[in-house]
Each structure stands twice: as C-alpha cells, then as structure tokens.
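Chemist: Okay, sequence plus prediction incoming.
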Amino acid sequence: MKLRVFTPTEIVLEEDVVHVTVEDPTGSIGIRPGHAPLVTPLVQSILVARPAEGRQRYLALDGGVAIVNRDVVEIVSRQAVESDDPAHLEDSVLAEFERRTEEEKSSFVAFEKMRLSFMRRLLELEKG
C-alpha cells in the first residue's frame, strides 16, 4: 500500500509499505493493505512505517489526520520529523512539539484577555 505523509509545506514521505502504525485519541491503530476506509484525528506521536524491504521508518507527528482509502494511507500533520532512532524522536522532538503547543495556548490566552479588555472598554465608552 502507498503511504504519504504531508505537512503544509512539503511531502515528507511517499513510500510503499506493508504496515503503518499511528496513534489517535483512542490508542494505537495498525493499518495493513485492505484496511477498511478510515478518517481519524491523530495525537502527537510516533508513526511507524514498515516497507516490504529495508528498514522501518519512524516519524514524529505533531497531531494531524489519517485518511485510509483502499490501499492508500495519507497523513496530514502540522509537522513531521523523520529519524532512524525512535527514542530520539520521543525524547526531543515530541517534547519540542509539546512545548510549542503550550506556547501557542499561552499566546491564545493572552490574545483573548486583550480582546476581552478591549470589548469591556468599548462598552464603557458606549455607556458614557
């Protein structure tokens, strides 16, 4: 089956594989040729792809979506980083994804506070 991994800026991986393991909010999912059609959100995790020949491929995914249709698995993620060492991906890359997620949450909270403050002041001005 064909595995394609995309980010907003590039095609990270396009390869024929015999097995893919991804992780959604309910746990780990193994996908083999002939898998039932599926669309599922993905959590920050390590994708494992096993080609018919050669070494396994490991990609750290920053969440995303998996789409399985016939013998094609497509993964769309904000970021995807490949490594031969899954321990490295788990220790450093996923930690970096998590740190960025926390920074984005903090930025969103700060923006919302600013927006609410602006709305309050606007209402105060309207009341006179």
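Modeler: Sure, I can see it. From a predicted model like this one, the values you see are computed outputs, not experimental measurements.

Chemist: Every contact and neighbour count from this point should use C-alpha atoms.
Modeler: Will do.

Chemist: so Lys105 is in which element?
Modeler: helix 94-127 (DSSP states H and E).

Chemist: now that helix: how far from the chain's centre is it?
Modeler: Offset of helix 94-127 from its chain centre (CA atoms, centre = their mean, to the nearest Å): 24 Å.

Chemist: For it, buried residues please.
Modeler: 94, 97 (16 or more other CA atoms under 10 Å).

Chemist: swap in stretch 78-94?
Modeler: 79-82, 86, 89-90, 93-94.

Chemist: This protein: strands as residue ranges?
Modeler: Using DSSP state E, the strands of the chain run over residues 2-6, 11-16, 19-24, 27-31, 38-42, 45-50, 57-61, 64-69, 72-76, 80-83.

Chemist: Put this next to the first one:
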Amino acid sequence: MKLRIDTPLATVVDEESVLAFRGEDASGAFGIRPRHAEYLTSLTISVVSWTAAGGKQRCCAVRRGVLTVTPGRDIAIATREAIAGDDIATLERTVLSRFRDEIETERAERVDSTRLQLRAIREIVSHLQGGRPPSETFG
C-alpha cells in the first residue's frame, strides 16, 4: 500500500510499500492492511503508525484530519498539522500535548471573541433603541 500524509503546506509522509497501518478515530483504534475495503474516517489528535517494507516501524503525530483508503491500495491523510518521527513515545508525550494545548487555547479565544461580539451587538441594539437596555424591548 502507499501512505501519503498532507498538510496545507507540505507532504509530510509519502511512502510506498506500507505493510500495515494503525490510526485512531472517535470510535477508537483501527488497523488497515492490504486489500482493505474503501474507508473514510475523521481522525482524532493522535499518533498514527505503520510498518514499512523491511519491518521498520514509523509514526506521525496528526492534529486531527481525514483519512481515506482507496480499496486495498492507497491510504491518504489530510490534516492541519503533522510531525513525522521514529519514536512513538516522544511524539505522544511532546507533540500531542502541544496539539491539545493549542486546541484549548483556540477554543478559549473563540469563546472570548464570541462574548465580545455579543456585547457589541447588545450595545448597538441599545443605542438604536434610544439608549434603552435591550431587555426592555426583547423581554
């Protein structure tokens, strides 16, 4: 099988002769071997791993993504960010925690931004109603 992992900026992994692949989606871990059926899933923040020709184990941390399997031949992953490596323990310990921290920071920033937008909308509505608090009109 052929494995390709792409980010918006680069191809991180492009490997021929993959003998077995392991990934993780919301339902848990799964494996793919040659002649696997067509498959599509959304990956979680995780480390995917595979066995290359010659038995060499490889891995790559992915920040979510979409995995597709073309019947029995190609595995493709499109992800926002990916970091390839040879040591799964190091990737799990350092890279995955960084990915999770970044997602939590992004989530907190979205919440703050939404609060600011709602506050601005309330102020605009109040101003348009002649200075009355929004609750007098909508309550």
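Modeler: Received it, and whenever you're ready, just let me know what you need. The structure displayed is predicted, hence computed values, not measured ones.

Chemist: circling back: quick check: which of the strands of the first structure is buried the most?
Modeler: strand 57-61 (a mean of 24; mean count of other CA atoms under 10 Å).

Chemist: so how far does that strand sit from its counterpart in the second structure?
Modeler: Once fitted to the second structure, strand 57-61 of the first structure is off its aligned match by 0.7 Å on average (mean CA distance after the TM-score superposition for the first structure).

Chemist: same question, stretch 100-111 of the first structure
Modeler: Mean for stretch 100-111 of the first structure is 0.5 Å (mean CA distance after the TM-score superposition for the first structure).

Chemist: Onto which residues of the second structure does that stretch map?
Modeler: Using TM-score structural alignment, stretch 100-111 of the first structure lines up with residues 102-113 of the second structure.

Chemist: Over to stretch 120-127 of the first structure?
Modeler: Stretch 120-127 of the first structure maps onto residues 122-129 of the second structure, going by TM-score structural alignment.

Chemist: repeat for stretch 80-89 of the first structure
Modeler: Aligned by TM-score structural alignment, stretch 80-89 of the first structure falls on residues 82-91 of the second structure.

Chemist: how much space between Lys2 of the first structure and Arg50 of the first structure?
Modeler: Lys2 of the first structure sits at a distance of 11 Å from Arg50 of the first structure (criterion: CA to CA, to the nearest Å).

Chemist: Kindly apply the preceding question to Gly128 of the first structure instead.
Modeler: 68 Å.

Chemist: which one of the buried residues of stretch 78-94 of the first structure is nearest Val22 of the first structure?
Modeler: Nearest to Val22 of the first structure, judged by CA to CA, of these is Ala80 at 12.7 Å.

Chemist: circling back to that earlier point, which residues do Lys2 and Arg50 of the first structure both contact?
Modeler: Residues touching both Lys2 of the first structure and Arg50 by CA atoms under 8 Å, 6 or more residues apart in numbering: Val17.

Chemist: Alright, that wraps it up for me.
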